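J.: take a look and give me a structure for this.
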Amino acid sequence: MSAHGGKSFIPLNIAVLTVSDTRTEANDTSGQALVERLTETGHKLAEKAIVKDDVYQLRAIVSKWIADENINAIISTGGTGFTERDNTPEALMPLFDKAVEGFGEVFRHVSLSEIGTSTIQSRAFGGIANKTVVLCVPGSTNACKTAWDKVIKEQLDASHRPCNFVPHLNISAEQCETRN
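T.: Presented below is the predicted three-dimensional model:
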């Protein structure tokens, strides 16, 4: 079967967004953990940015990335808690064509063994917009590692069975031929 059919790994172009009023490139350990994991897996870092936790700044950058046909996935870290400044769900959910309800549920399930019932304070969520999957995780570095290692990695791998997100994404012929 062809790579697009789901049997072979296809390197995706993934953008990483850190949502924070305090992080910089020098201390963004969460964003860096995601970048390291996605590149070690064989994916390509398409873009990386840090944006203040502001609804309109979040929407602006994510809308730009959703509209970019060269970006297949977006992973954001931060802004998913319950403080007054945590606005990622409110900012990004209206952009989705379809919600991925199971993403937050599975993330909280796997986090339960690591942080106990505190996992209920995570508003991790996901969706698909313009054939781009958007997955939003908490801002802690450990949460990013858990999300990638136990959920995201498999779902962004075309060879993962029985299903994954790759068939739902805007994948170019060039990406499919990269690993034939």
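J.: C-alpha only now, for contacts and for neighbours.
T.: Fine.
J.: mind giving me the packing neighbours of the lengthiest helix in the chain?
T.: Identified as the longest helix of the chain according to DSSP state H is helix 101-115. If you count contacts as 3 or more CA pairs under 8 Å, 6 or more residues apart in numbering; DSSP states H and E, helix 101-115 packs onto strand 125-129, helix 141-147.
J.: pick the most deeply packed of these.
T.: Ranked by mean neighbour count, the helices and strands packed on helix 101-115 are led by strand 125-129 with a mean of 23 (mean count of other CA atoms under 10 Å).
J.: that one vs helix 101-115, what angle?
T.: Angle of strand 125-129 versus helix 101-115, following axes from the mean of the first three to the mean of the last three CA atoms, to 10 degrees, is 150 degrees.
J.: can you show me the helices along the chain?
T.: 29-41, 55-67, 88-92, 101-115, 141-147, 153-155, 173-177.
J.: just put the ones you listed in JSON lines and tack on distance to Ala49.
T.: Conversion of these to JSON lines gives the following (distance: least, CA to CA, whole Å):
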{"stretch": "helix 29-41", "distance to Ala49": "9"}
{"stretch": "helix 55-67", "distance to Ala49": "9"}
{"stretch": "helix 88-92", "distance to Ala49": "15"}
{"stretch": "helix 101-115", "distance to Ala49": "23"}
{"stretch": "helix 141-147", "distance to Ala49": "16"}
{"stretch": "helix 153-155", "distance to Ala49": "20"}
{"stretch": "helix 173-177", "distance to Ala49": "23"}
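J.: to compare against the first, here's another:
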Amino acid sequence: MRQNPARRTALLDAAIEVLAREGSRGLTFRAVDGEAGVPVGTCSNYFRNRDDLLLQIMGRTHERIAPDPEQVTEIMRAEPSRELVVLLVRQIHQRMEADRAGYLAMLELRLEATRRPELGRELTKAMSEVLEENVRFHVDAALPGDRVDVVLLYLAVQGMILDDLTVPEVLAPYRGDDLIGELTRRLLPQKPNDHR
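T.: Got it, this is the predicted structure:
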């Protein structure tokens, strides 16, 4: 297997574009080579098989949609509050809008994971770790709400993102920022130590 990290990343980014646009059936080594603008056969030099490619796409999508750590550090200088949570959730939505292909590829990976047990195990592990990191971050930062509140917020935002990516006209009458603000205000207590 070839080890040029820049070429591997370019191939994975091309694979994400193909997966988002064509779905799982359209994801072939030849399609990835074409999307990346490289000679036919290049993708097969970097990935053992389609399962290997899918697993590595999963890792790359997480890299692409992860928040910028420096930006998070700057934002977290603010006092813990619902408004701070609103800002953090709005940034998730902004990242989704900036990298729609990355999020669509993740949706395709979720569907493919229902048919491929190894991918299902790896995706479950990765997504469980991300959710637990989010819960831990929220609690450690003393943001309003408890662990269950964070999970409920995660589920609600995931549903909004799913509709936004797949049937955007459903939410067209509503502004995403307003929905995020209202959802957060209704779900979380006003202050970190408030009890409902």
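J.: drop the TM-score for these two in here.
T.: TM-score of the superposed chains, computed with TM-score structural alignment, normalised by the length of structure 1, equals 0.28; 81 aligned residues with a CA RMSD of 4.9 Å.
J.: ok so, going back, what about the helices and strands packed on helix 101-115 of structure 1, which gets the closest to Ala91 of structure 1?
T.: With CA to CA, the closest approach to Ala91 of structure 1 among those belongs to strand 125-129: 12.0 Å.
J.: tell me who's in contact with Asp164 of structure 2.
T.: Listed by CA atoms under 8 Å, 6 or more residues apart in numbering, the contact partners of Asp164 of structure 2 are 170-171.
J.: may I see the buried residues of the host helix or strand of it?
T.: Using DSSP states H and E, Asp164 of structure 2 sits within helix 147-166. By 16 or more other CA atoms under 10 Å, the buried positions in helix 147-166 of structure 2 come out as 149-150, 153-154, 157, 160-161, 164-165.
J.: kindly report the same for stretch 5-18 of structure 2.
T.: By neighbour count on 16+ other CA under 10 Å, the buried set for stretch 5-18 of structure 2 is 7-8, 10-18.
J.: I'd say Thr39 of structure 1 and Ala46 touch.
T.: No - under the criterion of CA atoms under 8 Å, Thr39 of structure 1 makes no contact with Ala46, lying 10.5 Å away.
J.: re the thing from before, go through the helices of structure 1 and name the closest to Val133 of structure 1.
T.: Judged by CA to CA, the one of the helices of structure 1 that comes nearest to Val133 of structure 1 is helix 55-67, at 8.7 Å.
J.: run through the neighbouring helices and strands of that closest one.
T.: Using 3+ CA pairs under 8 Å, 6+ apart: helix 55-67 of structure 1 touches helix 88-92.
J.: which elements pack onto the helix it packs on?
T.: By 3+ CA pairs under 8 Å, 6+ apart, helix 88-92 of structure 1 packs against helix 55-67.
J.: what residues of the helix it packs on count as buried?
T.: 55, 58-59, 62, 65-66.
J.: run through the neighbouring helices and strands of the host helix or strand of Ala6 of structure 2.
T.: Element membership of Ala6 of structure 2, judged by DSSP H and E, is helix 5-22. Judged by 3+ CA pairs under 8 Å, 6+ apart, helix 5-22 of structure 2 is in contact with helix 29-36, helix 50-65, helix 100-113.
J.: what does that helix rub up against?
T.: Where contact means CA under 8 Å, 6+ apart, the residues beyond helix 5-22 of structure 2 that reach it are 26-27, 31-33, 35-36, 43, 46, 53, 56-57, 60-61, 101-102, 104-105, 108.
J.: quick one, which of these are buried?
T.: Here, 16+ other CA under 10 Å leaves 27, 31-33, 35-36, 43, 46, 53, 56-57, 60-61, 101-102, 104-105, 108 buried among the contacts of helix 5-22 of structure 2.
J.: so what's the residue count around Leu34 of structure 1?
T.: The burial count assigned to Leu34 of structure 1 is 25, neighbours taken as other CA atoms under 10 Å.
J.: in space, what's closest to it - neighbours in sequence excluded?
T.: Nearest residue to Leu34 of structure 1, sequence neighbours excluded (CA to CA, 6 or more residues apart in numbering): Cys144, at 6.5 Å.
J.: tell me who's in contact with the one you found.
T.: 30, 33-34, 77, 137-138.
J.: and the buried ones among the residues you listed, selectable in ChimeraX?
T.: The buried subset of those, as determined by 16+ other CA under 10 Å, is captured in ChimeraX by this line:
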select :30,34,77,137,138
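J.: JSON lines for the contacts of Cys144 of structure 1, including distance to Gly127 of structure 1?
T.: As requested, the contacts of Cys144 of structure 1 are arranged in JSON lines below (distance: CA to CA, whole Å):
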{"residue": "Ser30", "distance to Gly127 of structure 1": "21"}
{"residue": "Ala33", "distance to Gly127 of structure 1": "22"}
{"residue": "Leu34", "distance to Gly127 of structure 1": "18"}
{"residue": "Thr77", "distance to Gly127 of structure 1": "15"}
{"residue": "Val137", "distance to Gly127 of structure 1": "12"}
{"residue": "Pro138", "distance to Gly127 of structure 1": "16"}
